[in-house]
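Chemist: Build me a model:
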Amino acid sequence: MLEISKLDGFYGNSRALQGIDLTVPTGTFLSVLGRNGVGKTTLMRAMLGLLDRTDGAIRLDGKDINRLPTHERARAGIGYVPQGRGILPRFTVYENLQLGGFARTSDRGKELEALVFDMFPILREFRNRAGGNLSGGQQQQLAIARALMTDPRIILLDEPAEGIQPNIVELIEEAILSLNRRFGITIVLVEQNIPFARRASTDFAILEKGRVVASGPIAGLTDDLVHRHMAV
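Modeler: Here you go, the predicted model:
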């Protein structure tokens, strides 16, 4: 279980997150929603220890990880697919995948490699191609696969469908669903696609000005909430 309690997040002296309280039970799927610039990516970065400072608690299975460095949070079981994918363009597909192994504490490397090639066959075909020579959709598949190679208990995904061609968006969405429903990996997803959030999620949280303004089971994500907190 991931528990976030009274979390404040700072860039320098500027407080970007204010009193965030969220509970994400093991095996659930939380969609984090809101307009651009309300703190969704900042929340992802706070969970990974990538902000200048965070106050409050971030607990993973009861252990407060808020003072741990990023690499130890990854080894504790948190995988991350950042906005913009974050692959290494000069490394091959296979080399990018192998980077995930540095955060893995299990001996499931070969099993996970088979899994990602089964889930994303194009990565097997292009395993010796430089990551920078892949299309945007292929790079996103690689970013998700690299996170999976860490053998995570939780995967944080920051707008994984952004800028991706529609035919690949569906593949990526189905892969995320499979990670949650077939393999039991807890998902925390930053998303703008309300229909997908409603179809995939068990729970939601809406952010506004760095605060959680609405949250709960996905059935409570009403059209009124969407209009009030997400309409432009």
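Chemist: make it CA atoms for all contacts and neighbour counts henceforth
Modeler: Noted.
Chemist: Can you check my assumption that Arg59 lies in a strand?
Modeler: Yes: counting by DSSP: H, G, I helix; E, B strand; the rest coil, Arg59 is part of a strand.
Chemist: Name the SS class of the closest residue to it other than its chain neighbours, please.
Modeler: Closest residue to Arg59 apart from its sequence neighbours, by C-alpha to C-alpha, 6 or more residues apart in numbering: Glu3 at 5.0 Å. Under three-state DSSP, the three-state class of Glu3 is strand.
Chemist: Asn66 versus Glu3, what's the distance?
Modeler: Glu3 sits 11 Å away from Asn66 when distances are taken as C-alpha to C-alpha, to the nearest Å.
Chemist: quick one: which of those two has more around it?
Modeler: Neighbour count, other C-alpha atoms under 10 Å: between Glu3 and Asn66, Asn66 has more, with 22 against 17.
Chemist: and for Glu3 and Asn66, which residues touch both?
Modeler: Taking C-alpha atoms under 8 Å, 6 or more residues apart in numbering as the contact rule, Glu3 and Asn66 both touch Ala57, Ile58, Arg59.
Chemist: for these, which one is nearest Gln140?
Modeler: Top of the list for closeness to Gln140, among these and by C-alpha to C-alpha, is Ile58 at 27.2 Å.
Chemist: how close does that closest one get to Leu43?
Modeler: 11 Å.
Chemist: Which one of those two is surrounded by more residues?
Modeler: Taking neighbours as other C-alpha under 10 Å, Ile58 and Leu43 compare with Ile58 leading, 26 against 23.
Chemist: Show me which helix runs longest in this protein.
Modeler: Across the chain, the longest stretch assigned as helix under DSSP state H is helix 166-181.
Chemist: want to put them side by side, so please do this one too:
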Amino acid sequence: MLELKNLEAYYGNSRALQGVNLTLETGKFLAVLGRNGVGKTTLFKAILGLMDRCGGEIALSGKRLDPLPTFKRAHAGLGYVPQGRGIIPTFTVRENLKLGTFARSGGDKHSYDDLVFEIFPVLGEFLDRQGGNLSGGQQQQLAIGRALLTNPKIILLDEPTEGIQPNIVEQIEEAIIKLNKAHGITIILVEQDIEFARRASDSFVIMEKGRVVAEGPVKNLTDNLMHKHMAV
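Modeler: I've put the predicted structure just below:
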């Protein structure tokens, strides 16, 4: 469903991704792991077309995305929840959610509108509250809800539990798992919580210095492997 071939990405003249190859089937859940600064967020930005320069190929459901601008990649089915959530604090919950609908493809008849409020009922309660007045956990729910309203085939989640109060973390984790297991949305997750990655994902990749250095089914994500590639 998603295929990356020899993907490279640059900040100016500095190469941040070096020949990344990756294949992810429809409906699967992939965890992208590694220390800080190894290229995980850069990988997402390259898939979305947000880098200065990229090389290689990106295909979603057999359609080449790498020649396309970001908004057309969204129309093709990419949803994104950035690190830090990226909501607009002066917009209401309703207005932030509406932004997600702008990324829908005109021919896409499917909609997750009802699902957003089923999974995150607090958003329905706070539709007229400004995003900046929500708690961190509520803002993260809003960011995921906005991504759902793009009607994505695949959602890229960049550290969705970072900075969230502990009593909300489990709720957000269970919502992400439900989107994948119950509703068939393909997920790529960047996450520092290894136990969540093990519990939620089908497969993993570990990155170092812009490269994939280990990958496989999640059952192969051993403590020894984590110590080798993620211990400080």
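Chemist: TM-score for these two?
Modeler: Scored by TM-score structural alignment, normalised by the length of structure 1, the superposition of the two chains gives a TM-score of 0.97; 230 aligned residues with a C-alpha RMSD of 0.8 Å.
Chemist: Among the shared contacts of Glu3 and Asn66 of structure 1, which one sits closest to Arg35 of structure 1?
Modeler: For these, the residue nearest Arg35 of structure 1 by C-alpha to C-alpha is Ile58; the value is 24.0 Å.
Chemist: Go ahead and confirm the closest one touches Gly49.
Modeler: No: Ile58 of structure 1 lies out of contact with Gly49 (C-alpha atoms under 8 Å); the separation is 10.0 Å.
Chemist: which residues are in contact with both of the two?
Modeler: Residues within reach of Ile58 of structure 1 and of Gly49 at once, by C-alpha under 8 Å, 6+ apart, are Asn66.
Chemist: The residue nearest the centre of structure 2 in helix, strand or coil?
Modeler: Nearest to the geometric centre of structure 2 sits Leu156, at 1.6 Å (C-alpha atoms, centre = their mean). At Leu156 of structure 2 the chain is in strand, as set by three-state DSSP.
Chemist: Kindly report the same for the one 4 residues further on.
Modeler: Per three-state DSSP, the secondary structure class of Pro160 of structure 2 is coil.
Chemist: Likewise for Asp107 of structure 1?
Modeler: In three-state terms, and counting by three-state DSSP, Asp107 of structure 1 is coil.
Chemist: And for it, the neighbour number?
Modeler: For Asp107 of structure 1, using other C-alpha under 10 Å, the count is 10.
Chemist: count of residues packed around Val32 of structure 2?
Modeler: Residues lying near Val32 of structure 2 (other C-alpha under 10 Å) number 25.
Chemist: my bad, Glu111 of structure 1
Modeler: 11.
Chemist: Show me what the host helix or strand of it is packed against.
Modeler: According to DSSP states H and E, Glu111 of structure 1 maps onto helix 109-119. For helix 109-119 of structure 1, the packing partners by 3 or more C-alpha pairs under 8 Å, 6 or more residues apart in numbering; DSSP states H and E come out as helix 136-148.
Chemist: Outside of the helix it packs on itself, list whatever touches it.
Modeler: 79-81, 85-87, 93, 96-100, 112, 116, 120, 122-123, 131-132, 155, 160, 163-165, 168-169, 172.
Chemist: ok, 7 Å please
Modeler: Identification of contacts with helix 136-148 of structure 1 by C-alpha atoms under 7 Å, 6 or more residues apart in numbering yields 79-81, 85, 87, 96-97, 100, 116, 120, 123, 131, 160, 164-165, 168, 172.
Chemist: same deal with stretch 81-92 of structure 2?
Modeler: Outside stretch 81-92 of structure 2, the residues within contact range by C-alpha under 7 Å, 6+ apart are 96, 127-132, 139-140, 143-144, 147, 156-160.
Chemist: Next, the distance between the ends of that stretch.
Modeler: Separation of the first and last residues of stretch 81-92 of structure 2 by C-alpha to C-alpha is 18 Å.
Chemist: Can you mark which positions in that stretch are buried?
Modeler: For stretch 81-92 of structure 2, burial by neighbour count (16 or more other C-alpha atoms under 10 Å) applies to Val81, Pro82, Gly84, Arg85, Ile87, Ile88, Thr92.
Chemist: The second one -> structure 1?
Modeler: When the two structures are superposed using TM-score structural alignment, Pro82 of structure 2 falls opposite Pro82 in structure 1.
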